[in-house]
Structures are given as structure tokens and as C-alpha cells.
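A.B. asks: Need coordinates for the below:
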Amino acid sequence: MTTDRPSSPRPRPPRAPSRSQPTTVHGQVRLDPWAWLADLEDPAVLAHLRAEQAHTEQATAPLAPLAAQLFEEIRARVAETDRSVPVAWGPWWYYRRTLTGLEYALHCRAPRGPKDFDPPDPGNAPLPGEQVVLDENRLADGAAYLDVADVVPSPDHRRLAYTVDLRGAERYVLHVRLADQLDAPCERIAEVAAGVVFLDDRHLLYTRADHANRPWQVLRHRLGDPPEADEVLLREPDERFHLGLSRTKDGRYVLVESHAKVTSEIWVVPTDDPGARPAVLLPRREGVSYVAEHHRGWFLLLTDDQAPEFRVCGLPAQATGELPPRWRELVPHRPDVHLEALEVVADHLVLAERAGASPRLSVLPLPEDLGSADLPLPEGRTVPAPPDPAACWLGPNPDPANPTLRYEHTSLLVPRTTLDLDLRSGRSQVRKQQDVLGGYDPDRYDAARLWARAPDGERIPVSVVRRADVPLDGRAPCLLIGYGAYGHSLDPVFSSARLSLLDRGVTVALAHVRGGGELGRRWWEGARLTAKPTSFTDLLAVADRLVDAGWADPERIVLRGASAGGLLVGATLNLAPERFAGVVAEVPFVDCLTTMLDPTLPLTVTERDEWGNPLADPEVYRVMASYAPYDNVRPVPYPPVLATGSLEDSRVGCHEPAKWVQRLRAAHPANQVLLRVDLGAGHAGPSGRYAAWREEAFVLAVVLAFLGLANALRP
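C.D. replies: Got it, this is the predicted structure:
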């Protein structure tokens, strides 16, 4: 990293001793010199991680003033005292508030009239009659980390259930107490997974995780009983599947959902019979997935059965468990439109869709009697959204009688906006737009959708933004961000923190490479399993397109990716280290081959539908061994690299970036590689908002240093 400060001797990075023990898989010998770093019980490992953190602090000390400045810029754009748009739920308005100086949110409610669906004014003040039902700051009580995964009122709204993790390991404690008394006695159930739902006012369901942190049991708890008396309702023995819980919008059923990557099965429990055993909705069929909602005696199913991009079918509630099902097709399969989610709001079916790399919402009126209606349903109307590249998604819509649809949209230029669509008139009303303090003017910036051409001829979408006065002459430094896995999309959402880069002349690009979901199921399948290397050549093609179109300087492109996106940028770096000015890899899945060879690690078995099983399949092993970032570091100079890890990360162990950093350093004496370790957080990093802003400010300072702009003046 460079600054314009006087040079000083580079601090010597920690060197972990090599303790290589060769292993042979499918006749191939593999060396792993730093495998011992995975043993967090070894005191030497923690000592090494602390040494890495100290080294990074020393090496980046010249950037501290810039990081502090960036933090203040980020903070100055945020309305620190704020209130979300209230949501009508039962007799209450529910909303969240933040207060200046507090890391975490307050969960609040205030009384509303029985037919009062228009939320109060979008100001930041408490509503009349406000009750604080949960203060996350009190829960943290000085802890370095806090994650509240669930906040669920009982059907009568008298009680509140919530799950709390104070480590980052995604092991939670379930609390249940009276909603209107913060100091009321709590029932506590330890060692639960995220996900809790009330059956009725006296019974709830929750999940427990196995040794691999996979939710695999559903238990029923009667309030007032000791947890030891809780009954296990369901066990999922197949390690590829994890269990989740939801309640249908009309409150008639609780759904127990078992999901693998490409297969699912749902069981239903009627809420008017809390002692009932779960009944299967549709029996499991390998390679078929579905989600469900209930409406007027029918289950509405979003399924990929004979429909790669999904279709919507209706199944009579009395026909559950039948195969083949007696369903009626409401929305047929369309190969150019991918259906992601469904919602039922006031006798309307709302679909979250993707078409041409752009997310959108579509609304279709539901007939009163699906059994006698003419089907399929007429084509729905599309909900207005900002110009591409943009994103939109469904908001909370818990009240089935509410005649308005809450949704949100944003773009690279438009701050996050909360809207209500009147389903009767078809008109949308903005309820609130994210405040961006300091005089943000979207006209000062320019965003575009580009298309890159991959080596196999496929067109790859790219979302890109710059300040409008930065010329398209191929001289702008560029931050290129990618993910490309699990069918998850890297949506072009607004970021006020990003303005600190744009205002320093940096172009920011989002690469929608294959492996993601931007162009539907085929986009995911195009870089899944043994096709995974397609993601890496896609990313190189995106970099080429940015240069050819004049958006980026070929000598000043920095890559950034997190988790599976860390694998993406790490593997791409190995293909062409000379192409990039630096890489930021956050909690990166860079030692993927080692992890996927070890079925005892969290998530390994459930991940096989994404990456394959290299332990059982020689071809999967061959392909993964050819791209795994840790295994393919070349003995050549690399650009500077910042990797991050979290000690409590149960998804990507911090040994993965630690091992990768060691191999990069050993590959060439010129390689400057840093590891930043959070010793008190999990996969998502710091939990408090100020802590998260400081972390982002640090990363942005490093990006600017990699780009040669560490001390660039603000305009």
C-alpha cells in the first residue's frame, strides 16, 4: 500500500511454520503446509491470528487518518436518529428506531385503529403511545457482538419471542416474555437455531442445530413448561437439508420447511390444533423444490416442477400429501422470467420476478374460488421501479386484510425507498426515502448497465456507477465487486458509503457473473458444480469490458468479494494476477477443496449441491483442485491483498484466509498480503452500526491505497 508519506521499513509479516502432511485423494497427492491453522484449540493458532492482526494494524497505520476521515464521511450522511415506516399488524403499528450514539435498534409499537392502514407521517419521532418491546442495546450490555435473528409477537400480541447470539457463532438463546414489559421475567431456551414461530398464544415451535450448525430438529414448546419437556416434532436426517419455520399469512398453518439447494419438502401444522403432528404438504422428490402460502382453502405453490424458472400452482388443502398432486396452474412457466417469491395481499397474488437481469414485482388479482376459476390467471401488472440498473423487493406485509402492498426499491443512484401500492387504485405512494445528509444530488452521478462478452459468447450484465464529471477516457480507477454463487443476485442497491469512492473519482462496478441468479436458474446452473470456473472467466471478461468502454483504467482495477465472492476474486486473481491493482477478500471461501473434503465441518454436506462432492467424485475433485484459490497460488508477483476473517465464523472458518495469506506470502517475496482478524464476530463481521461503518471505512481506505489514491483530496 502506498501513501505520499515518507517511506519506512516494511514491518515483517508473521510466518506460520509449515507442517505439511501429504494426503492422497483419488490417487492425487496434495500438500497442505498450513492445515494446522484450522485447530482453534491449539494456543499457537490464536497467537498467530493475534500476530496477524497486530501486523495489519502496524502496516496500515499510515492509513488511519484516512480511515477516520472516511468514517466521519459515512456517519455524516446518515440520519443517526431515525424511524422505519410503521407496519400495520393486528392492533399495532410496528417499527424500528435508531438513536444517535447507540449501536443497535429499538423495536417499537404504537396503537392503531382497526381499519387504519395508512401509516403515520414519515418523521423520526416516536409515535403516540409508543411501547419499546425490545431494546437491542440492553441485550448487548457491553458485549462485543450481538445478533437478534427473530423478533416475533404472539398472535394476540401479548408476548414476544426473540433469539439472541452474543458470539457470532449462530447459536442462539430463545427468549419469551410479555411484550409490553422490558423487565418482565423471561423464559429462556439455550442452544437453538435461528427461526421461531408461534402456533397459538400458548405454544411455539423452534429449531435446534446439529454439530455442523444445521437446523435439523423442530421442537414444540408450551409456555411455562421447562425446555426439557419440549417435544421433538420432526427430525431431518439427510445432512443436505436444513429446517426452517414460517406461518401462513392467514394464520391457519405453520409451515415446517426442509430445504436443500435443489430439493425441498414442507410439512404443515394447523394452528387451531397445536398438538397435531406435522403432515406433509407434497412428498419430497429429488430435484424439485417449492415454497407455499395458504389462501381460502388452497395452498399456493411456487415450484420448479417441470418449470426451471418456476411456476405457480394451486393445491386444495384437503389434497395435501398426494402425488401426483391435484393442482391447478395459476401462473405458467415462462423461460425468460424467473419467479423468486410469492406473497398474498388482500386477495392479490404478488410475485417477485427477474427478467433480463432486472428484478421486478408483478401483481395479479386472485379469484374468490380457485376451484372454479378460469386459469391460468391473466398477466399481472408490473409495479413501477427506478430505471435500470435497479432493484426492488417485497416489504413486510403481515396483515392479510391490508389493501396496500408494502414494497421497496432502490438503484445505484436512488436511495432506498419505502412505498405502498394501493391494490384497488393501482397507485403507489412513497412513504419514506433513505435520508442522505450533506446535499446528495443524484444528477452529479451517472449509472449504466453494460454487457460484457464471455469467452463462450455469453453476455454478462454489469452495473456501473461513476461521478458524472469523470470522463470515459479509460483513466478512472475502478473497484470491481463480484459474488456469483448459490443463485444469489448481487443487486445494484444504493450505498451512501460508496459516495466516498465516487467523489474521489473511483468508478464502482458490480459484475453479475454466472453462478448468481440475475438471469434466472440457467445463470446459476451456468457456474455450479463442475461449471464453476465459468464465474472466473466471466469476471475477467467484465474487467475487459470496463476497460474497452472507457470506464476503467486497466492498471487500476481492484477486486472485492466476500464469502463465496472471496472465492471468486481469489480464483480470478490466480488466473491473471498482473491484471489487478489489489484485492479485498472478506471472510473468503478460498480453501474450498479442503473444506469440501471434510464432511465433519459445518455446512460441507449441505454445500455439495452447490460445489459438488470432491470426496466421492474424481471429476469434481479434479475441477475443484484446478481452481481452489489456496491450492493454485502461483510463484509470481501478486498485487497487494487484504483478507479478513472472523474467529467465530461458523460458515467460513478464519483458518481459510489465514492459510491463503501464508501461501501468498510464500509464493513470492514481493507479495504484500494482510490479514485482518475480528476476534469477536461471526461471518457477517461487526454487528453494531458504528462498528460496521468503521470496518467499511477501513476497507475503503485500503481500496484507495491499492488504487494509488490514499491521500486524494475530496472535491
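A.B. asks: going forward, measure contacts and count neighbours with C-alpha atoms only.
C.D. replies: Will do.
A.B. asks: for the residue most central in space within the chain, what are its contacts?
C.D. replies: The chain has His488 as the residue nearest its centroid, 8.1 Å off, counting by Cα atoms, centre = their mean. By Cα atoms under 8 Å, 6 or more residues apart in numbering, the contact list for His488 reads Gly515, Gly516, Gly517, Glu518.
A.B. asks: His211 too?
C.D. replies: Per Cα under 8 Å, 6+ apart, neighbours of His211: Pro602.
A.B. asks: so it sits in a strand?
C.D. replies: No. With DSSP: H, G, I helix; E, B strand; the rest coil as the criterion, His211 is coil rather than part of a strand.
A.B. asks: Next, the structure of the following sequence, for comparison with the previous one:
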Amino acid sequence: MTIDSPTSGSATPATPPVASRSHLVRTHHGDSVEDPYEWFRGKEDAAVIEHLEAENAYTQERTAHLEGLRTTIFEEIKGRTLETDLSVPTRHGAWWYYGRTLEGKQYGIHCRAPLASEDDWTPPELSPDAAVPGEQVLLDGNVEAEGQEFFALGSFEVSLDGTLLLYGVDVAGDERYTVRVRNLVTGEQLPDEIPGTFAGATFSPDGRFIVYTTVDDAWRPDTVWLHELGTPVADDAKLFHEPDERYWVGAGFTHSDRFLVIGIGSSITSEEWLVDAGDLRAEPRVVWPRTEGVEYDSSHAVIDGEDVLFILHNDGALDFELVRVAASDPSGARQTVIPHRPGERLLGVSTFRDWGVVGYRRGGLPRIGMLDYADGSVSEIEFDEPLYAVGTGGNPEWAPPVLRLGYGSFVTPGTVYDYDIATHKLLLRKRQPVLGGYEPSDYAQARVWATAHDGVQIPVSLVWKRSFGEAGDAPRALHLYGYGSYEHSIEPGFSVPRLSELDRGVIFAVAHVRGGGEMGRQWYEDGKMLSKRNTFTDFVDCARHLIDQGFTSASQLVAEGGSAGGLLMGAVANLAPELFAGILADVPFVDALTTILDPSLPLTVIEWDEWGDPLHNADVYAYMKSYSPYENVRADVAYPRILAVTSLNDTRVLYVEPAKWVARLREVGADALLKCEMVAGHGGVSGRYNSWKERAFELAWLLEVVALAD
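C.D. replies: Have a look, this model is predicted:
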């Protein structure tokens, strides 16, 4: 590799920044590639910051005429949101825990109030206008964020006895958190302070220790530590270290508080180690030794006085099966609880004292079932909408009579239910209020199926406002979202900001392309590694289907994706630019080959299980080079309008990728804008009002692209 100094360039807000070019040549497997914008990677270089600021100035200049629409959309989001509100309380120990939001405040306030009695399992109905008897403010994010441009919590936990709070704070957006401890009885801030942790620090059940993880230079969580309160951090004990760069490490206690579980995982392989919670300095013991390509996770239960583990695994079971083993001998005899059912992907199991909960996918939708320990039967909790999203949440107690669920759909706002175990009834605890007269019946949702190039049927979910007619009656503006990586499923959930486009006649759609997990594990396998192109062609085929069936037209279609979904956006821009009027790429992974070739960069080595290893495999190198967006910008096509949004402190997809991509797009005459948040991370800006403004910026641009900006 050779690098010469960048040549000089110039930019003014009224014209696109002209990025300087350097003479850098990268050679792998006998293939030499010139990369004139790799110098953008120098984050500390004043010239890089100057260029990013010039890009921001140009984007602001190009979109200044949308300021009125941005303000309108922001006010719509704000006007539909009950700004002063409370979450549904969750019982833990002797307290009800809940969150407050206050009008005008960016961040939430974490609170608790005492139980009325030990038998109290019905959460109190709290009103923003009424004082809560015995309320204690645990942490006010607005106070903690004072003087900071960015604020995020990565850990938040109260000790089992309710006397101590630990919380981890990030004020840069780089997802490195400083853990602090507060005495909730006296209000005193303890001297214990642990910098540079990963998210998810936790108290031991007795409250004497904090278990936390740290990362290596490539931002990989690799080490689990034990900190005893009141002792120097320098004396913390190293519980576990994983030297293999392909694996992440995490730790947490079982729901029963019986064991500390240290989990090690890559994209295709996992391993767990158990430590007795009463002796955390003891040597960990492995559940199942790792086997390449085998994933599993365990959940502890006590049945007839015996410690058992329910283990969800894919050893010879593509869509996973659930087995039960003795905790004292996990590698011994296995009792099959739920056998492998091809096409019905088992997602997870949670165990409580008297019963378990199983999550799974069938027919492209998530499902929840109650597991009977006696006979292994599963009773599914049913919902009556054709499209929905559901999951468990807020269930810290070991022996509750109810199960807390979160539910929603494209048209049903976020809903909290308690499922009564004895009566099998769903008890509505709260539905997200949507102000301004929102009526779910004014909107419709449906699923259609597009045929891929190889005959596979791709599900596409849609939502629209009925007053504009039925979807498909006539071509309309359509916003098509996609992701398609890591077996991550895009669920049909509710969004307040989305109403601002639906109410202007836009149809919102999700293309559930291969590489995601919507249709089972094979769906994922068929969209990764040397089958990754299926993700991109699936999205193109979904777009063509929506155009051919009269839902939209190429001049009215805008695509969006973020992170790995941003790779999807860059790829389809090169594959079929004629199908789209605009492409919105959030923190896009568009310089994939450069990143995955460099093992010193954050996440690269562990990503080889997802994308392949182009550094050591010439076939993978050639395949990735054939689709990586930055490598394949074309001079022979007219690109749609493009908006790329990134963050300077993102540790997952570095700002340099969209910056390079936009510069190369400009070389071929593309109308491409770059917006870089100078103090933010992978999730964008912090604070709810800031995030609403950010989304308003993106939606205003989108509406202009489809000629609905008036």
C-alpha cells in the first residue's frame, strides 16, 4: 500500500464540496485498487473535519428551503406525543419501577414507588398530574446530561435489596460507558467508578459485586471482570477472557439468580460458562464445549427440586430445538422438549419458577407460547391482527402470576399487556397515547408477496391511510424499507413519525428480504456470505413488484435502510437506479470490502462469519468486490437522489464509509448529500426532541423527492 499526500480541494456552501484525492493503492490477491478517498479515515486530521463540516454546510444549503416543512413535521410528531407521561410500572422486590417523561425535557426520569403489599401484582395506574405516594427519583437523565451534547445509558440496574443503583454513561456516542454507583437510601454517590466498560454491567445477587465487560482495540467485548464495591478498580478480578477475535463476550445472572452465565458468541458459534452466584471467584464450568457452527443458549429452572437447564440449540436442527439437561451435568442425557420443526424458528426461552416462555417465528410473524414444565406442551398466546409485533419485557420477578408483554402493529400503537397465567387472559395495562384524534381504523395494513429472480416468494408488509384509497388502486408515493442481515427481522411496529408521511398519502412498506430472519434460519442462510447478493436482488424484485402491481411508480418510490441496511441501499442504487426516485441511507455500511479487509478495525474479524473473509480467501474477496457499493459506483447510469446520514463517533459503521461513497457518487454526477452528526454514535443523536428533529429532516427530504413537500 502506498499513500501520497492529498491534493488540494475547495468547497463553498453553495456548491458540492470537492473532496481532495490521494494516490492510495490497495492490493490483495493480486488485485490492485486505487482508493483516492481513504484519507478520510484520519478522524483527528483537521482536513477531514473541515471536509465533513463543508459537507454539512452544503447539505444545509441544499435543504434550507425545507426548513418550514421540517418544522411542521417536528411539530406534528411533538403534537401527537404525550410529552409528560409515565410508563407502566414493573414490580421488582418491594418496589414498582417506572419512567417519567416531562414536556420540554430531552431524557427520561427513572423512578420507583413502594408496593402497597406483598400480594400487590396489579400495577398502579399513574397519572402525570397526580403525585405518586412514596415516589423516589432514581436517576434524572436531564440532570445527568447537563453540559453534554450527547448522553446515553448503557447500564442501569438496582441491587436485589433495592439499596444501590449502578448506571453506565456515554457522553461521546462511542458506546464506552463509565459505570457509577449511588446509594439509594442516603443519596450518596459511592467512590466506585469504572471507566471504559461495555453496556450491560450488573450487580451480583447479594449486591457486593459488579460484573462488567471491557472491549479490545477493535471494540470487541472480550473480558469479564468482577469488581467488589469499596475496592480499587485496579484490583478487579478477571473472570474470563476470550482471545479469539471472532467471538464477543457477555455476562449476566440467570433469572433464578442461581448462576452467573458467561456467554461467548460469534455469528455462527456460541458457548456458555456457569459460575455459582454464591462463589463468583470460582472457576467457570462450560455448559457445552464450543463446536464450530453450533449455537445455543441456556436458561436455568428448578423442577422437582433439581437444577435443570433448558437449552435452545441448532446442533442438527436448522431452526433450533429445545432440550432439557441436568445443570450438574449439561453434557449428559438430553430430554427433547420442543423438537426441530423446519420453517418454525425457535428464538428463545425464558424460565420462571413455575413455567417458561418460548419465543418463535411462524409465517413471518413472531409468536409467544407458555411452556408447561410437566409435559413440555406450549400454549400460544393469540392475537387477532394479520400483522403485529410482540415480545416479552419487564419480567424481573422469579415467580410472578402474570407475564408482561409488549405488543403493537403498523396501526396499533405500542401496547403493554399482562398475561394472567391462571385465567389465560390478556390484561391491558396501557396503550401508547397518540394525540390529535388518531383512529387506527383510518389506516390499513396488509402483506403481499413478490416473486424473486429464483422463484422464491418475498413477503412485503404495507401500511397506508384509507382516505387516499386502497393500496394498489393507483400508483402513489411509496417508502420502501429494508435491512436483510444478521438474521434480524423487521417487525410491523407502530411509529408516530411515520404518520406524517401516511397522512400525506405515502404508502410505507417493508421488504422482508433474505438475510433477515423473518422466514426462518434458511432465510438468513440464503442471504449471507456467498449468497449475499440475494438480499439485494430480493429488494429490487420487491420494488419491481410494487411498481408492476400499480402500488407506485419509479418516480414516486424512495428506499431506506440503515447500517447493514445501508449496504443494501448502496447495492440497489448500483443494481437498479432506474427504479428509485430517492435513496435514504442511515449510517450506511457502503465501503464493506475495505472494512472487512482490515482486522484492526472495529468488528471486522467477528464479521467474517457474516460476510466471509476476503483477507484470506480470494473467492470471498472477488464476491464482495462485485457488490460493495463504493467499489461499484457506475458512470453509465443516472442515480436517484441520495441522502446519507452518519455520525462522527459511530464505532460500528465508521463515518468514513458514507463520506467516501458520497465523494465517489459525485464523481459520476450523482445528486448525493451527506449529513454527519459531529457529536453522536451509531444510533444517531441523543435526546427525544433531537431525534424527532433528525427524523423530520429525513422525512422532509423524502417528501420533496416524491413531490409531496408542499
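A.B. asks: List the TM-score for the superposed pair.
C.D. replies: Once superposed, the chains reach a TM-score of 0.95 (TM-score structural alignment, normalised by the length of structure 2), with 689 aligned residues with a Cα RMSD of 1.4 Å.
A.B. asks: sorry, back to before: return the member of the contacts of His488 of structure 1 nearest to Leu166 of structure 1.
C.D. replies: Leu166 of structure 1 lies nearest to Gly516 out of the contacts of His488 of structure 1, by Cα to Cα, at 31.2 Å.
A.B. asks: Show me what the closest one aligns to in structure 2.
C.D. replies: Taking TM-score structural alignment, the alignment pairs Gly516 of structure 1 with Gly516 from structure 2.
A.B. asks: Does its match touch Glu487 like I think?
C.D. replies: Yes. Gly516 of structure 2 is within contact range of Glu487, at 4.0 Å (criterion: Cα atoms under 8 Å).
A.B. asks: coming back round to it: could the contacts of His488 of structure 1 go into CSV alongside secondary structure, distance to Gln217 of structure 1 and neighbour count?
C.D. replies: Below are the contacts of His488 of structure 1 laid out as CSV (DSSP: H, G, I helix; E, B strand; the rest coil; distance: Cα to Cα, whole Å; neighbours: other Cα atoms under 10 Å):
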residue, secondary structure, distance to Gln217 of structure 1, neighbour count
Gly515, coil, 30, 30
Gly516, strand, 30, 27
Gly517, coil, 29, 25
Glu518, coil, 33, 27
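A.B. asks: Relative to Val464 of structure 1, which of those residues is nearest.
C.D. replies: Distances from Val464 of structure 1 to the contacts of His488 of structure 1, taken by Cα to Cα, are shortest for Glu518, at 15.2 Å.
A.B. asks: contacting residues for that closest one?
C.D. replies: With Cα under 8 Å, 6+ apart, Glu518 of structure 1 has these contacts: Arg354, Gly356, Ala357, Ser358, Gly487, His488, Ser489, Leu490, His512.
A.B. asks: By neighbour count, which of these wins?
C.D. replies: His512 (31 neighbours; other Cα atoms under 10 Å).
A.B. asks: Distance check, that residue against Ala44 of structure 1.
C.D. replies: When Cα to Cα, to the nearest Å is the yardstick, His512 of structure 1 and Ala44 of structure 1 sit 40 Å from each other.
A.B. asks: can you check Gly708 of structure 1 too?
C.D. replies: From Gly708 of structure 1 to Ala44 of structure 1 the distance is 36 Å (Cα to Cα).
A.B. asks: With neighbour numbers in mind, choose between these two.
C.D. replies: Gly708 (17 against 14).
A.B. asks: Looking for the alignment partner of that one in structure 2.
C.D. replies: Using TM-score structural alignment, Gly708 of structure 1 sits opposite Ala707 in structure 2.
A.B. asks: OK, contacts around the closest residue to its match other than its chain neighbours?
C.D. replies: Leaving aside its chain neighbours, Ala707 of structure 2 sits nearest to Gln556 (7.9 Å; criterion: Cα to Cα, 6 or more residues apart in numbering). Taking Cα under 8 Å, 6+ apart, we find Gln556 of structure 2 in contact with Arg476, Ala477, Leu478, Phe580, Ala581, Val705, Val706, Ala707.
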